[in-house]
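K.L.:
3D model of this:
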Amino acid sequence: MRVLIVVLCFAAVAQATSWANLKPLHRVMHVKRGVPQYDRRIIGGENAVEGQFKYQVAVQVEGAGFCGGSLIYENYVLTAGHCVKGANLWTVTGGALNFLNLNEPGRVTVGTQNATLHENYNGLVINNDIAVIRLPAGFTGPNIAPVRLPSASTASDDLVGQTARVSGWGKSSDASITINPDLKFVDLTVITNEECETYYGSLVINANKLCVGTNGGIVSTCNGDSGGPLVITESDGEPTEVGIVSFGSSLGCESGYPAAFTRVANYIDWIAANTGYPVRP
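P.N.:
Below you'll find the model as predicted:
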């Protein structure tokens, strides 16, 4: 079946001054077999607890768009390229659980105009959907800490069959009109790119992406989750970010179609070149 693709980031946006109004920043773009849609949420997930996702950040885009992201190194945040494209101002919040609770202890918010979009970003087929945001100073707090990225030697690992965890404030159902105020997470299983290609087509799915099943739409990402981290737990028990929330089906987050992510391992050298991140062998 041919289907539209939806990028999961900007469409799940709420205004900075009135979170009751959904305000998309990007129009849906059409591609063969799909239409990329920038926005996603966590569907069927659980509420996070304090300190569970110290690397998770919220990214407000020019006071109107909303994305997720992850603190990866000192004062650098990793996010989706479509969360950066065409924008000039980002407000990053770390250490938060309820995004609307401005009085949460340990919560830190900073603004920046410094971001780097991948030079080969292609919004038409959602390729190289990756960017880094540079914060003006070190980002610290009791519930703030960077996440580990994959080692260079794992670039060829397809991760198929592994359980991965995604977190974010995205919408909790297709019927929702705003992001979810509470940080949520859900566990998903990585599927083959060949299976994902049957939904979105070979023009969109390539080695730079990885996909997860959504159990018929019971669990998934959604609008507002774009740019957020997908992590696996390695043998030492530590979380490692392997994916960046990128896109899903325009038929809806609960449609049962796979959720797609930028494959972080393929961009380790790019991240290191633009942040100074110390690459693991």
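K.L.:
only C-alpha atoms from now on, for both contacts and neighbour counts.
P.N.:
Will do.
K.L.:
may I see the buried residues of stretch 251-265?
P.N.:
Within stretch 251-265, the residues that qualify as buried are 252-265, counting by 16 or more other CA atoms under 10 Å.
K.L.:
next one: it to chain centre, how far?
P.N.:
10 Å (CA atoms, centre = their mean, to the nearest Å).
K.L.:
wait, Ala96 touches Thr109, no?
P.N.:
No - checked against CA atoms under 8 Å, the pair Ala96 and Thr109 is beyond contact range at 9.5 Å.
K.L.:
more neighbours, those two?
P.N.:
Higher neighbour count among Ala96 and Thr109: Ala96, with 27 against 15, using other CA atoms under 10 Å.
K.L.:
one more, so I can put them side by side:
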Amino acid sequence: MNALHQVLLAALFSALVFDATYGEEIIHGRKAKKNSLQYMASVQVNGKHKCGGFLIDASYVLTAAHCDDRDNMSVVLGAQDISRNNLVRYVVKSKHKHPSYKDPKTGNDIMLLKLSSSVKQGKFVKIVKIPSKDKPLKPKTKCQVAGWGKTEKQNSVNDLLVTDVSTVSLKDCQKEWAIVKIKPPPNVLCAGGYGTKSGACQGDSGGPLVCSGTAVGIVSFNFNGDCNYPNVPNVYTQISKFTTWIKKTIKKGASTHGEEISNGKKAKKNSLQYMASVQVNEKHKCGEFPIDASYVLTAAHCDEGMNARQQVLLAAVFSTLTYDATHGGEIINGKKAKKNSQKYMASVQVNGKHKCGGFLIDASYVLTAAQCDYRGSMSVVLGAHNISANPLIRYEVKDKHKCLSYKKVSTGDDIMLLELSKKVQQGKPVKIVKIPSKDKPVKPNTKCMVAGWGKTEKQNAVNDLMVTSVSTISDKDCKKKWNNTLPHNVLCAATKSGVCQGDFGGPLVCGGVAVGIASFSSNRDCKHPHVPDVYTQISKYITWIKKIIKKGA
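P.N.:
So this is what the prediction gives:
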């Protein structure tokens, strides 16, 4: 627990009259009408609702700065009932708190959340307007506030509630707060909780105060957690005071990291082969160029935000590795998967970007390779053949369970269970795949299938699920091909088709049963046949899988 958390914890028990406990409840509210308030966002941490928010740009949600959290943050859009399955969830790519923010009582309680991908507006999701310039709001203006926080009767609600409130003049607001010896911070406005039984309370801070179709305020705090209105006015961050900062942050997010190429032209094919891309969390950050078989040269400022593991992976691109398990296997000589096929397939993503394949074996668990464990916000996309499409059905990863014996790919035990934040509802686009019920060998020359979204023999990356047929190979022949260097508990398969870098973690499916997990191929050589592809044999881990799932239940 860091110092900030200790301070916040202590604050819960102190005699503070400010209450900004990560959200505001809607008191004396009503259930929102269907297809209304389409801008509302549920800001979630580890798949659980924490705060309200609202969509102001295709890539940005606005909320309160005190809603910030160190754990995995995501945003649910287009849902009034946040307890249902198949929620449209966007991973938070980056957080932008106002630089002057310290705590709600000193003001500047505003934060922009940049989403992992742009939101496509439609029937269920729409952007709400915000003020274009700083303009005061007249007292007694009729407005609305909405959220999923607790009410005067319930500790929490899953349905979006809305209530009407009226703005209060800043003079009256300051006068009422002076009675309890508190001075509201600058750049705020007040509404509800005073002269009315409606207002906000703990449970949904970050939500918008909307007047005549424009979001003018962000729910910040009330008096001492007391929701027995009327007492003193609720306090909102006044958005118009931060319009310049909002525009600047969004504009900066749309620009490149570093210098752009002005008035340039697309490079010719097979030219500039020395060029390389320095990336952080799979996102381009800087240019570079190799000067040695093991080194690349780039600018020093490109080191910002790059951890040691990412630096090592960058160097590894040029090293001579025998095993290649670069977090995914490409599908070589494959074809586009048929519609409504391979419904068990999962795209394991980190910070909203595809990292590995996986497959659904239980309503709450996806099976993948242990090598796919990465730092960052991990989620799983199900029910999508095209992972570039919006909206995607995304589930946060609640917990990761790697085989305890796993150390590295070359020593085996390359298997991991991902526990999802909530149960998956099977249907037309999503289904569970069977796995072996007991340890049983797979016969040589068994016809199987492997699928994934990794790069192919022609493309560096694909968004459409690709599938190809392969045949299993006997342990004896596989070991011979690999010069007896194989780890234990694996099986092999190959033809002119197979896997390569881009989608390890995906299943080897034979007769409708997932029998293997794509683990590694040889030295980045995707020109099959060469040596067989290697898969973790699932039947060897059935007892472990059952134990983990039973423990989770």
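K.L.:
can you tell me which of the buried residues of stretch 251-265 of structure 1 is nearest Gly44 of structure 1?
P.N.:
Glu254 (9.6 Å; CA to CA).
K.L.:
which residues does that closest one contact?
P.N.:
43, 173-174, 216-220 (CA atoms under 8 Å, 6 or more residues apart in numbering).
K.L.:
so how do I select the buried members of those in ChimeraX?
P.N.:
Those of those that count as buried under 16+ other CA under 10 Å are selected in ChimeraX with:
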select :43,173,174,217,219,220
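K.L.:
in space, what's closest to Val212 of structure 1 - neighbours in sequence excluded?
P.N.:
Using CA to CA, 6 or more residues apart in numbering and skipping the chain neighbours, the partner closest in space to Val212 of structure 1 is Val190 (4.2 Å).
K.L.:
also Ala48 of structure 1?
P.N.:
Lys184 (5.3 Å).
K.L.:
give me the neighbour count for that neighbour.
P.N.:
Using other CA under 10 Å, Lys184 of structure 1 is surrounded by 26 other residues.
K.L.:
now do the same contact list for it.
P.N.:
By CA under 8 Å, 6+ apart, Lys184 of structure 1 lies in contact with 42, 45-48, 167-169.
K.L.:
show me where the stretch 1-150 of structure 1 has strands.
P.N.:
With DSSP state E, counting those that start in this stretch as the criterion, the stretch 1-150 of structure 1 has strands at 5-7, 46-47, 56-61, 65-73, 76-79, 90-94, 108-112, 115-117, 131-134.
K.L.:
pick the most buried one from those.
P.N.:
strand 5-7 (a mean of 32; mean count of other CA atoms under 10 Å).
K.L.:
if we can go back for a sec, ok, now which ones touch the residue mapped onto the residue nearest to Val212 of structure 1 from structure 2?
P.N.:
Taking TM-score structural alignment, the alignment pairs Val190 of structure 1 with Thr167 from structure 2. Contacts for Thr167 of structure 2 (CA under 8 Å, 6+ apart) come out as 137-143, 189-192.
K.L.:
which among those count as buried?
P.N.:
Buried members of those, counted by 16+ other CA under 10 Å: 137, 139, 143, 189-192.
K.L.:
and whatever residue of structure 2 lines up with Gly123 of structure 1, how many residues sit next to it?
P.N.:
Using TM-score structural alignment, the equivalent of Gly123 of structure 1 in structure 2 is Asp103. For Asp103 of structure 2, the count of nearby residues is 13 (other CA under 10 Å).
K.L.:
Asp103 of structure 2 and Ser220 of structure 2, how far apart?
P.N.:
Note on Asp103 of structure 2: its distance to Ser220 of structure 2, by CA to CA, to the nearest Å, is 10 Å.
K.L.:
who touches both of these two?
P.N.:
The contact sets of Asp103 of structure 2 and Ser220 overlap at Asp109 (CA under 8 Å, 6+ apart).
K.L.:
now do the helices in the stretch 151-281 of structure 1.
P.N.:
193-200, 268-275 (DSSP state H, counting those that start in this stretch).
K.L.:
deepest-packed of those helices, please.
P.N.:
Mean neighbour count (mean count of other CA under 10 Å) peaks for helix 193-200 among those, with a mean of 19.
K.L.:
which elements pack onto that one?
P.N.:
Packing partners of helix 193-200 of structure 1 (3 or more CA pairs under 8 Å, 6 or more residues apart in numbering; DSSP states H and E): strand 209-212.
K.L.:
now do the strands in the stretch 151-281 of structure 1.
P.N.:
Taking DSSP E, counting those that start in this stretch, the strands of the stretch 151-281 of structure 1 run over residues 163-168, 184-191, 209-212, 229-233, 239-249, 259-263.
K.L.:
go through the ones you listed and name the closest to Pro150 of structure 1.
P.N.:
Closest among these, using CA to CA: strand 239-249, at 6.2 Å.
K.L.:
Ser151 of structure 1 contacts Val264, correct?
P.N.:
No - contact criterion CA under 8 Å: Ser151 of structure 1 and Val264 do not qualify, at 10.0 Å.
K.L.:
next, count neighbours for the closest residue to Val6 of structure 1 other than its chain neighbours.
P.N.:
Using CA to CA, 6+ apart and skipping residues adjacent in sequence, the residue nearest Val6 of structure 1 is Gln37, 2.7 Å away. Applying other CA under 10 Å, we find 30 other residues in the vicinity of Gln37 of structure 1.
K.L.:
next one: Gln37 of structure 1 from Ser172 of structure 1, what distance?
P.N.:
Distance, Gln37 of structure 1 to Ser172 of structure 1, using CA to CA: 17 Å.
K.L.:
who's in contact with Gly168 of structure 1?
P.N.:
Gly168 of structure 1 makes contacts with 41-42, 56, 68, 183-185, 224-225, 228, as judged by CA under 8 Å, 6+ apart.
K.L.:
over to Ile130 of structure 2?
P.N.:
56, 214-216, 239-240.
K.L.:
what does it align to in structure 1?
P.N.:
Matched to structure 1 by TM-score structural alignment, Ile130 of structure 2 sits across from Leu149.
K.L.:
how close does the closest residue to Lys54 of structure 1 other than its chain neighbours get to Leu183 of structure 1?
P.N.:
Excluding its sequence neighbours, the residue lying closest to Lys54 of structure 1 (CA to CA, 6+ apart) is Ile144, at 4.5 Å. Applying CA to CA, the value for Ile144 of structure 1 to Leu183 of structure 1 is 14 Å.
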